[in-house]
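Peer 1: Pasting the sequence and the predicted coordinates here, then a few questions.
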Amino acid sequence: MILIAMGVSGAGKTRIGELLAERLRCTFTDGDVFHSEASKKKMHDGIALTDEDRWPWLRTIREAIEAKQRAHETAVFTCSSLKRAYRDVLRGNDRDVCFVYLKGTFAMLHERLASRTGHFFDPSLLQSQLDTLEEPGPDEAIVVSIELAPEQIVDEVLKQLEARRAP
């Protein structure tokens, strides 16, 4: 099983991904590590990424997912996965890839980004991410509000994951 914590910057993907991996006793990989230096610089400089910037990044994450699958490992990844087409690349034809959409309001996300330090993402790009976002529905992802505490989010994800696996 592969879980991908998704959402715009500031949604808490890394924290939730780490907690999910801890609870599932599996590996965690932050999708940001697969960004090229050029893409990181663009985001740091407040320049939104284009699809052309994202496709190689998404394919690299997909390769990492496939490596985990070949090893028969459960793993948690993070990736903004803003568009359905991006999620299609990451999912491939696999039934065992599950997205976890961390959903929040502009105000909450903006507040989180304003207080974050040491990250390459320029908070001014939040609106462009929200404009790009094609929200997944419950048929495509487990949807959880980021208004909950991190542990509550993880509990809710695991509860919904179990319900999806039940016959």
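Peer 2: That came through fine.
Peer 1: rest of the way, CA atoms for contacts and neighbours
Peer 2: Will do.
Peer 1: Validate this expectation: Gly137 resides in a strand.
Peer 2: No. If the criterion is DSSP: H, G, I helix; E, B strand; the rest coil, then Gly137 is coil and not within a strand.
Peer 1: For it, which non-adjacent residue is spatially closest?
Peer 2: Val143 (7.4 Å; C-alpha to C-alpha, 6 or more residues apart in numbering).
Peer 1: That neighbour - that's part of a strand, no?
Peer 2: Yes. Under three-state DSSP, Val143 falls within a strand.
Peer 1: got a list of what it touches?
Peer 2: 100-103, 136-137 (C-alpha atoms under 8 Å, 6 or more residues apart in numbering).
Peer 1: Now restrict the residues you listed to buried residues only.
Peer 2: 100-103, 136 (16 or more other C-alpha atoms under 10 Å).
Peer 1: ok, so of those residues, who is nearest Ser128?
Peer 2: Taking C-alpha to C-alpha as the measure, Ser128 lies nearest Lys103 of the buried ones among the contacts of Val143, at 15.8 Å.
Peer 1: OK, contacts around the residue lying closest to Gly7 once chain neighbours are set aside?
Peer 2: Leaving aside its chain neighbours, Gly7 sits nearest to Ser80 (4.8 Å; criterion: C-alpha to C-alpha, 6+ apart). By C-alpha under 8 Å, 6+ apart, the contact list for Ser80 reads 5-9.
Peer 1: How much space separates Ser80 from Arg25?
Peer 2: Taking C-alpha to C-alpha, to the nearest Å as the measure, Ser80 falls 23 Å from Arg25.
Peer 1: for Asp131, same thing?
Peer 2: 35 Å.
Peer 1: all strands for the chain, in order.
Peer 2: 2-6, 27-30, 75-78, 97-103, 141-145 (DSSP state E).
Peer 1: Let me have the ones you listed in a markdown table, extended by distance to Ser124.
Peer 2: Below are the strands of the chain laid out as a markdown table (distance: least, C-alpha to C-alpha, whole Å):
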| stretch | distance to Ser124 |
| --- | --- |
| strand 2-6 | 19 |
| strand 27-30 | 22 |
| strand 75-78 | 21 |
| strand 97-103 | 19 |
| strand 141-145 | 22 |
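Peer 1: let's bring in a second model and compare:
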Amino acid sequence: MDAATSDLAGLGIVIMGVSGCGKSTVAELLAKALQCSFIEADDFHSPANKAKMSKGIPLTDADRTPWLEALRDAIKEKLLLGENVTVSCSALQKKYREILRSSDISYKPGSFSKCRVKFMCLEAPAELIAARMKKRSEEGKHFMPASLLRSQLDLLQIDEAEGISKIDASMRSEKIVDDVLVLFKGTWRCAL
């Protein structure tokens, strides 16, 4: 992070990755550690999107765009108030992340390091994620079936220029949060 970025108030950290990688758990724990707001992207899906995914049908970009725009607006609201926020969102492709980056009204496309919305990607072996998805689906804890994992893995694209840090999602959630806190120390408007 450069000095110009750290001087601005309010930062959004999006914990991203495929379904089942632990995004929600990590983003919520991070929000508690930072004493800031947490936004769960799944809460912004329409009933139609949730129904489609629960039937094992991947979303199209037409399905995703209104969802991402609603999420963007929620992040923007926090940033405009100078507040920090953590977000859990798959954000699998650069074009989806660009919608979320536009939460920062000062963001200019391609100026990733200056954007007030940062991304951390949780990664783990597909077998581990599939096992997690199967377990929570069997327990009725999520609408996304393990059958959609392959479509998510196929969609996941990260441009190295974006500077997205990748974190091993097989670690304990608390360890992941500690690593994120170290990475962003000095950028949050709160005492760490």
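Peer 2: Ah, there it is. In this text the structure is predicted, and so the values were computed from the model without any measurement.
Peer 1: Post the TM-score for the overlay when you can.
Peer 2: Overlay of the two chains. TM-score (TM-score structural alignment, normalised by the length of structure 1): 0.93; 165 aligned residues with a C-alpha RMSD of 1.7 Å.
Peer 1: Which of the contacts of Val143 of structure 1 are conserved in structure 2?
Peer 2: Contacts conserved in structure 2 for the contacts of Val143 of structure 1, using both residues aligned by TM-score structural alignment, their matches' C-alpha atoms under 8 Å: 100-103.
Peer 1: what's the most distant pair in these?
Peer 2: Farthest apart among the kept ones among the contacts of Val143 of structure 1 by C-alpha to C-alpha are Val100 and Lys103. That separation is 9.3 Å.
Peer 1: Name the residues that touch the lengthiest helix in structure 1?
Peer 2: Ordering each helix of structure 1 by length in residues (DSSP state H) puts helix 51-70 first. Applying C-alpha under 8 Å, 6+ apart, the external contacts of helix 51-70 of structure 1 come out as 1-2, 31, 34-36, 39, 74-75, 86, 89-92.
Peer 1: switch the cut-off to 6 Å
Peer 2: Residues from elsewhere that reach helix 51-70 of structure 1 (C-alpha atoms under 6 Å, 6 or more residues apart in numbering): 35, 90.
Peer 1: Ok, stretch 40-55 of structure 2 next?
Peer 2: Against stretch 40-55 of structure 2 from outside (C-alpha under 6 Å, 6+ apart): 67, 87-89, 143-144.
Peer 1: Next, format the residues you listed as CSV and append distance to Pro58 of structure 2 and neighbour count.
Peer 2: Below are those laid out as CSV (distance: C-alpha to C-alpha, whole Å; neighbours: other C-alpha atoms under 10 Å):
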residue, distance to Pro58 of structure 2, neighbour count
Trp67, 14, 18
Val87, 22, 27
Ser88, 19, 24
Cys89, 16, 26
Phe143, 12, 17
Met144, 10, 24
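Peer 1: center of structure 1 - which residue?
Peer 2: A centroid search over structure 1 (C-alpha atoms, centre = their mean) returns Met6, at 2.4 Å, as the residue closest to the centre.
Peer 1: What's the separation between the aligned partner of that one in structure 2 and Met133 of structure 2?
Peer 2: Alignment note (TM-score structural alignment): Met6 of structure 1 maps to Met16 of structure 2. The gap separating Met16 of structure 2 from Met133 of structure 2 is 16 Å, by C-alpha to C-alpha.
Peer 1: Pull up the overlap in contacts between Val100 and Lys103 of structure 1.
Peer 2: Both Val100 of structure 1 and Lys103 lack any common contact, where contact means C-alpha under 6 Å, 6+ apart.
Peer 1: Give the aligned equivalent of Lys42 of structure 1 in structure 2.
Peer 2: Mapped onto structure 2 by TM-score structural alignment, Lys42 of structure 1 lines up with Lys52.
Peer 1: For the counterpart of Gly82 of structure 2 in structure 1, give its distance to Asp96 of structure 1.
Peer 2: Under the alignment (TM-score structural alignment), Gly82 of structure 2 maps onto His72 of structure 1. Shown here: His72 of structure 1 relative to Asp96 of structure 1, a distance of 11 Å by C-alpha to C-alpha.
Peer 1: ok so, going back, ok now do the residue nearest to the centre of structure 1, which residues does it touch?
Peer 2: Met6 of structure 1 touches 78-81, 100-101, counting by C-alpha under 6 Å, 6+ apart.
Peer 1: so what corresponds to Glu28 of structure 2 in structure 1?
Peer 2: Correspondence of Glu28 of structure 2 to structure 1, assessed by TM-score structural alignment: Glu18.
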